[in-house]
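>>> My questions are about this predicted structure, shown below with the sequence.
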Amino acid sequence: MRKLSSSQELFFSTLHEIQEEIVQTALSKCSCENAERLLYDVTYDTIYSIMELIDGYTKDDLQLDIIEKESKKSLKENIQLHDVCVDFIKS
């Protein structure tokens, strides 16, 4: 395994926590009558939770940003990623 910085370790550990929470939530709802609906719900919850993580709402000691390489501007500029993603992904 690679040597990770404490921030990298925290980031990936938090992704693991998000995955576990979403899977357990999906399993509790699962009737398998509508697999497509379940998959949209699971992926929506996962993406939304990752956007919350990047926006800084998940871990106080982990503040992240996404920088567009060419312009060097933050994708978070003037928006909250988790608020905007709801307009683009199915729930």
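Happy to help now that I have it.

>>> CA only for contacts and neighbour counts going forward, please
Fine.

>>> residue boundaries of the helices in this structure?
Residue ranges of the helices in the chain, as given by DSSP state H, are 6-29, 35-55, 81-85.

>>> most tightly surrounded among those?
Ranked by mean neighbour count, the helices of the chain are led by helix 35-55 with a mean of 17 (mean count of other CA atoms under 10 Å).

>>> let's bring in a second model and compare:
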Amino acid sequence: MDEKQVLLLENLKLIKETCVAISLSKLDKSSGIDTELQEKIETSHEELAEEVIYRILELIDGYSDLAFEVDLIVKETKSSLRDGIELHDKFIDFLAMNA
């Protein structure tokens, strides 16, 4: 992967973490949710956020019923961030390596 592809994946991971944190912050701390349930909710939120990003990247990679193709282009170079990789697979690999 090139530097821009890595930066994209880093930012997508940050988006996932931010969304999970925002969602968890909305839980009422005084509701008496025990630690085990709180951990299950956090895991569920993390999995959901990962899945949504994964599915969007699948769409960009061309794995959908969308009637047209989409791409992510670096404006300065006009090169595709998809060049040489499947974004959706690399995203999951990146998360596993940077857990």
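It's in. Note that this is a predicted model, so its numbers are computed, not measured.

>>> Just put the helices of the first structure in JSON lines and tack on distance to Asp61 of the first structure.
Conversion of those to JSON lines gives the following (distance: least, CA to CA, whole Å):
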{"stretch": "helix 6-29", "distance to Asp61 of the first structure": "9"}
{"stretch": "helix 35-55", "distance to Asp61 of the first structure": "11"}
{"stretch": "helix 81-85", "distance to Asp61 of the first structure": "19"}
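
>>> looking at those helices, which is closest to Lys73 of the first structure?
Minimum separation from Lys73 of the first structure across those (CA to CA) falls at helix 81-85, 14.2 Å.

>>> Please enumerate the strands of the second structure.
Secondary structure of the second structure (DSSP state E): strands located at 73-74, 79-80.

>>> So which bit of the first structure is the last one matched to?
In other words, strand 79-80 of the second structure. Under TM-score structural alignment, the alignment places strand 79-80 of the second structure onto residues 73-74 of the first structure.

>>> Residues touching that stretch, excluding its own?
The set of residues external to stretch 73-74 of the first structure that reach it, using CA atoms under 8 Å, 6 or more residues apart in numbering, is Asp65, Ile66, Ile67, Glu68.

>>> quick one, what contacts the most centrally placed residue in the second structure?
The geometric centre of the second structure, computed from its C-alpha atoms, lies nearest to Ile53 (CA atoms, centre = their mean), at 3.8 Å. The contact partners of Ile53 of the second structure, taken as CA under 8 Å, 6+ apart, are Leu12, Lys16.

>>> I'm done for today, thanks for sticking with me.
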